[in-house]
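J.: fold the following and give me the result.
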Amino acid sequence: MSYQVLARKWRPRLFREMVGQEHVLQALINALDNGRLHHAYLFAGTRGVGKTTIARILAKCLNCESGVSSEPCGQCAACCEIAEGRFVDLIEVDAASRTKVEDTRELLENVQYAPTRGRYKVYLIDEVHMLSNSSFNALLKTLEEPPPHVKFLLATTDPQKLPVTVLSRCLQFNLKNMTPERVVEHLRFVLEQEMVPFETGALWHLGRAADGSMRDAMSLTDQAIAFGGGKISEAEVRAMLGSIDAGLVWKLLQALAEESAASLFAAVEELAQQAPDYSAALAELANNLHRIAVAQVLPQSVDNALGDGERLREHAARIAPENVQLYYQMALLARRDLPLAPDPRSGFEMALLRMLAFRPQGVAEIPRASLPQDNAAEPPPTVQQPAVQQPAVQPESAALEVAAEKKRLADVTPAEVGAPAVDDTPPWEPPRAAVTPAPEPVAPHVVDEPPAAVEPPQQQPVPEMAVEAAQPAPQSPQPVADQRATLREQLRQQVAQVESAPLPPQEARPKPQQPVAEKPASARLDALTPGSWPALYGQLGVSGILHSIAFHLELVVRQDNILSFTLDESYSSLYDEVHQRRLADLLSDFFQQPVTVYIQVGQVRGTTPARLAAATREARLAAARDALSADPLVHELQQELGAELLPDSVESLAEAD
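T.: Next up is the predicted model:
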């Protein structure tokens, strides 16, 4: 028996075997099950996304001997003949080869006759946009009011060329391009069934090269199997497609992060030895920069499907977001201007030199180490400034400090006059009447007050702190220093709690790499319950699209190694049966034993990881608001400066960690 290519061998024969196009399948399945069938359908989309396949399955559903339904038996004579392409009542027409009006008239002469074998006579017209205007005009009347036993199925890759009179007579379905993720999942399934060894990185190259077409992906897979001698490896697929080595692109980004011209040109020289397409190299560079930019904004979106997740996190931490955006724009413009360069390599090198030379100026560097936890660089108190600094939030202007100092001096009691009241680093002179500045040789700890202001405290019991400040002994500032240290420590604790002073933009950037929680040694499947599932989810390390699904799952019941989940119906549009298999594989690896997973879309009544995370955020936010409301420093600011606390503006620092 002759070899049958993968695209034909694995062509779906039922709706449930289709990959993607759920929005089209749902409408057709409901119409078939409810008996609401239209007489003309138009399927539009790029090549290889399933237009003809859906039309043939629909013809099989209409003529199955077991009745009209969305699940044909596949065993009756009509189903077998349609699958083999010899059913007499399925008339397939190639409009590209029958464009004349005479061909259309000949085709329509038999419309009035009843079907020979089946229930309906189905006209499948492929590439219908190739018909001439006269052919469309001849088809209009029959297309609008066909006999009840006739169905028209039209397929086109260019619906804009169809007259609006034809479009208005059909139900239109626009088929979407296949995403690389969906193509890779289907290729993995097919190759496992065909028992062909493969590398996952090679499948991603094939998925991107298919450019949204599943048929192209299957054809390229056939070519890769022949090229690799019965196996598919990443290096061979890259050589077959002429793709750029991903490792060299990462070397270019590494040199840009290190700002090393020598490393940059060494990577270019290594790339030039492969005689690459420099336009494709710029496109690959821009694609990696896009992934880095997304990882900097959404660290949880990093997916290691390509095997470069660690590199992606590393470069997202090392390259500033401003530089990433600039590099991306330069790569796009360089790709546009590459045909104008003297030769492609010089244009490529000039683009990299621009990235290296023209970086944003005046932007703080990315922190290379952990941020300090306290103000260790603050100088210790000196004898020239023995005053006790009042704990306060850093003022936004010197005017607020002046106002606070005036109010404190106005409320001072006679017993406090002897105590030092000068701030550590005052940007102004305290406003006092008849102030006599101390001469240079006088000891700095003597209070700089006129005699009239100092005499009243000498007639009353003077506090110990004031007496020691008035004596010229060298050890006198020690209690003041202790009090300063105590107040400084209190200030640090308050700032650490409420974080009143925001971090600079570069330091406030989220941490580039979040450590994945390791699985505890005591993790056992028999200990998993619906109540413990939300807490266990954080240990799985789920990322990518699967994270968006599993984050909203509720564990309903566990029977031995069979887990039944309910997916929140609000996120049903993201779900695919592939995610059910991927979650089962992930849990099997986690528990070190086979796990079967069933996911059903419905209303969630219990706790999901998403609800647990939301409840945790609310609790942290409430605790942060309570801490601010009870903080004595906040009360002091409200009383003395008339400050107002806005609860809606409070954020929990735990969310940024």
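J.: can we go C-alpha only for contacts and neighbour counts from here?
T.: Noted.
J.: list the helices and strands the helix or strand containing F136 packs on?
T.: Assessed by DSSP states H and E, F136 sits inside helix 133-144. In terms of contacts (3 or more CA pairs under 8 Å, 6 or more residues apart in numbering; DSSP states H and E), helix 133-144 is packed against helix 101-108, helix 164-167.
J.: CSV for the ones you listed, including mean neighbour count?
T.: Compiled in CSV, the helices and strands packed on helix 133-144 are given as follows (neighbours: other CA atoms under 10 Å):
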stretch, mean neighbour count
helix 101-108, 15
helix 164-167, 14
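J.: got the contact list for the helix holding F136?
T.: Contact partners of helix 133-144, identified using CA atoms under 8 Å, 6 or more residues apart in numbering, comprise 40, 99-102, 104-105, 108, 152, 163, 165-166, 169.
J.: ok so, going back, tabulate the helices and strands packed on helix 133-144 in CSV, adding columns for distance to G309.
T.: Listed next are these as CSV, based on distance: least, CA to CA, whole Å:
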stretch, distance to G309
helix 101-108, 56
helix 164-167, 46
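J.: closest one to V556 among these?
T.: Distance to V556, taken as CA to CA, is lowest for helix 164-167 among the helices and strands packed on helix 133-144, at 46.8 Å.
J.: next, the second sequence, to be compared with the first:
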Amino acid sequence: MTYQVLARKWRPRSFDTLIGQDHVVRALTHALNTQRLHHAWLFTGTRGVGKTTLSRILAKALNCEQGVSATPCGQCRSCTEIDQGRFVDYVELDAASNRGVDEMTQLLEQAVYAPSAARYKVYMIDEVHMLTGHAFNAMLKTLEEPPAHVKFILATTDPQKIPVTVLSRCLQFNLKQMTVPAIEQHLQDILQQENIPAEIPALRLLAQAASGSMRDALSLTDQAIAYSAGSVSTDDVQGMLGTIDQTHLLHILHALIDANGAQLIAIADDMALRGLSFRGALADLAVLLSRIAIQQRVPGALPPDEPNIQGIEELAQLLSADHVQLFYSVVVHSRDELALAPDEYAGFIMACMRLLALIPAGSLPAVATPAPATPVVASAPAATVTEAPVIGAAPTPPAVPVAAQPTSTTAAAPEPDLPPASPPKVIQDTPPWETAAPSSTATTRVGIQPPMVERGVQTIAAGAAQQATPWDTPSQPSSVAEPVVAEASASVIQPPSVDKPVVSSPSVDEPPPYEEPPIDDSAYDSMSQSDHDADFLTGDIENGDNTPLMDDAVQQAVAALDLPTPTIPKPERLSPTQWAELAPTLPLSGWASELAQQAEWVECAGNDITLRVAIRSADDSLAKSRINTVLNEYFGQVLRLHIEYGSTGDDTAYAIAQAERAQRQAQAESDAQQNPFILALIQQFDAQVVPDSIQAK
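T.: Purely as a prediction, here's the structure:
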């Protein structure tokens, strides 16, 4: 006799033997017992959860010769022929291969006839979501009001693709996926009746690999029996499925705790030699970490027959809860990144290296690090001297505490040729970390410069001034904080009056005292903007006493930058042509840029700028606000933008661009008509140039 696979041999024949669908069985049983029979049922669920099996059981319950009930006899002619798939009044239609409107029309034409040998004519349409839209429309009327002797059973794995007009005409039952314990128990019962020895861990692996499908579980069991030569052992099932042994996972976690990278690589190499799936290994490692987290948070929640329960309890004690969560996150994300890795082995190794970087700190070997040098401090406690940085001088290391003498302060590393430092001018109880901020010298802005050029010139001028005055002298106004001495007591100590010696460098001449000269604006008012810009960048502008604002060092620095001379007219002097050239260069985008380029310059009266636009848009208010902000930044003054609507001329940026584009198009068409190659094609092959096919670059 031909061998029959387990999935067909042990297909449930009644509601009592159906596994894992108690909610559906309860509803159908009550409906059959009370004779409240609907004309259409829809069973949804993933593959192998019992949709076709449930349809056959329901067809037997409707057509059993003993009567309509939830317990068909299974012995009569109707029941046996339905189980064997040859009952004339039970039609199973595969919508994947019969999905057109013609097949559906033929089925509905036969539905009007009475059943041949049964109580009801039952049509079971499998994968009904594969029907076309016209096929669904063809069956709507019959599905809503079928003949009294017709029952429809629809099954699908994707109910989202079924029209709502069909869903509203059916009773819908969502079949659940099988749980691992239910599949494991069912496999154990079947193998006991088949007299096939099996190990419980092997059955658990098969149940997990089935992913909720009983048919997949039975098919894998058939494969395991053939692979193991008549038995189901754990080692054979692991080799067949390519799953990793749980002991490998425990060894991985122990190697992480021991910070043993060599052992991790050895485990990965062993897995590669055995042909194990690294993706599956990461998935199993994530499951193991979840078991460890459960054991840590809810002790005793894991069942006693959990695989490797002792190893899980041990790891729950060795690992902290935070590291378990980090490990789990890394493993899950690394599994998703395996597709991006050069190969699965490299991806798994990188995942282990990431985990190795997160191991508990206590398991790492102590690394001796050199201690920072401790400054030598005098035995007597004294005040702390904090020296402010000298502008223009080279950066100095942070100040360290030194011993304060009764009459003078000792420098950290005095030069041998320099005189001793004088007593500090200010002694107060300010903490050493609160030093006085350098006082900034007020700078007078001459003219209206673009912001970036002005800031660059000021920065260069400040740097040159710092380099020109590296020494702080009594006669020069100090722009930095004086040394501050913080003492333990909170009282202010007034030192005796002592003349402060001058500390100067023998190689640098002392500059003359600096005084802020008055500025005469009359000369600037008579200058044009372009002349002023050139004079400012070259340092030719003079103060009231005919002294240039920039010294030689600043002029040399500006000359080295090779900055272009900007020419920015004042807004009241702007012409429509200049606005058309300026509008495309403004930092605008979207509708604001389009509005600026399509606008025509009208006038600038005082601080009010007026532009004219031909077409009104709903987004003009936002674009107007953006343009106003950009113009304020560009001209360096507060302006108010007004937009009026009316006809515009040909001096807008958009009109100019269109004219240039039309000119280029005309030139391109003229060049194409004179092209020798095109002329040769026209003469030899009677070719024609398609109008509007020539596009200028």
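J.: how alike are these chains, TM-score-wise?
T.: TM-score for the superposed chains, counting by TM-score structural alignment, normalised by the length of the first structure: 0.54, backed by 363 aligned residues with a CA RMSD of 1.6 Å.
J.: looking at the contacts of helix 133-144 of the first structure, which is nearest A31 of the first structure?
T.: Set against A31 of the first structure, the nearest of the contacts of helix 133-144 of the first structure by CA to CA is A40 (12.9 Å).
J.: separation between that closest one and P148 of the first structure?
T.: 11 Å (CA to CA, to the nearest Å).
J.: ok, these two, which is more surrounded?
T.: Remark: of A40 of the first structure and P148, A40 carries more neighbours, 22 against 11, as counted by other CA atoms under 10 Å.
J.: correct me if wrong: that one contacts K151.
T.: Yes - here A40 of the first structure reaches K151: they are 5.9 Å apart, a contact under CA atoms under 8 Å.
J.: what's stretch 564-581 of the first structure aligned against in the second structure?
T.: Per TM-score structural alignment, stretch 564-581 of the first structure has no counterpart in the second structure.
J.: equivalent analysis for stretch 225-233 of the first structure, please.
T.: Counting by TM-score structural alignment, stretch 225-233 of the first structure corresponds to residues 225-233.
J.: between the two ends of the matching stretch, how far is it?
T.: Note: stretch 225-233 of the second structure ends 9 Å apart using CA to CA.
J.: what about A659 of the second structure, how many neighbours?
T.: For A659 of the second structure, using other CA under 10 Å, the count is 13.
J.: centroid-nearest residue for the first structure?
T.: Centroid-nearest residue in the first structure: S301, 3.7 Å away (criterion: CA atoms, centre = their mean).
J.: on that earlier part again, what about the helix holding F136 of the first structure, distance to the chain center?
T.: Taking the mean of its C-alpha atoms, helix 133-144 of the first structure sits 48 Å from the chain's own mean (CA atoms, centre = their mean, to the nearest Å).
J.: skipping adjacent residues, who's closest to R47 of the second structure in space?
T.: Nearest residue to R47 of the second structure in three dimensions, chain neighbours excluded: S213, at 6.4 Å (CA to CA, 6 or more residues apart in numbering).
J.: would you map the strands across the stretch 501-650 of the first structure?
T.: 553-559, 562-568, 596-602 (DSSP state E, counting those that start in this stretch).
J.: of all these, which one comes closest to A77 of the first structure?
T.: Taking those one by one with CA to CA, strand 596-602 is closest: 35.0 Å.
J.: what's that closest one packed up against?
T.: strand 562-568, helix 577-591.
J.: against the second structure, where does that strand fall?
T.: Counting by TM-score structural alignment, strand 596-602 of the first structure falls onto no part of the second structure.
J.: quick check: buried residues in that strand?
T.: 596-597, 599-601 (16 or more other CA atoms under 10 Å).
J.: max pairwise distance over the residues you listed: which two?
T.: T596 and V601 (16.9 Å).
J.: any idea which helix or strand carries V196 of the first structure?
T.: Using DSSP H and E, no helix or strand contains V196 of the first structure.
J.: who's in contact with the residue nearest to it when sequence neighbours are not counted?
T.: If the residues on either side of it in the chain are set aside, V196 of the first structure comes closest to K231, at 5.8 Å by CA to CA, 6+ apart. Contact analysis of K231 of the first structure by CA under 8 Å, 6+ apart lists 196-198, 224-225.
J.: now the helices for the stretch 101-250 of the second structure?
T.: 101-111, 133-144, 164-167, 180-193, 200-210, 214-227, 234-241, 246-257 (DSSP state H, counting those that start in this stretch).
J.: the ones you listed: which one's closest to I125 of the second structure?
T.: helix 101-111 (10.3 Å).
J.: the closest one: how far from the chain's middle?
T.: Per CA atoms, centre = their mean, the centroid offset for helix 101-111 of the second structure relative to its chain is 51 Å.
J.: and the host helix or strand of A655 of the second structure, what does it pack onto?
T.: Remark: A655 of the second structure resides in helix 653-673, with elements defined by DSSP H and E. With contacts defined as 3+ CA pairs under 8 Å, 6+ apart, the secondary structure elements packing on helix 653-673 of the second structure are helix 576-582, helix 590-598.
J.: mind doing that once more with 7 Å?
T.: helix 590-598 (3 or more CA pairs under 7 Å, 6 or more residues apart in numbering; DSSP states H and E).
J.: buried stuff in the helix it packs on?
T.: 591-598.
J.: got it, and stretch 292-302 of the second structure?
T.: 292-296, 302.
J.: stretch 211-227 of the second structure now?
T.: So stretch 211-227 of the second structure, judged by 16+ other CA under 10 Å, has buried residues 211-225, 227.
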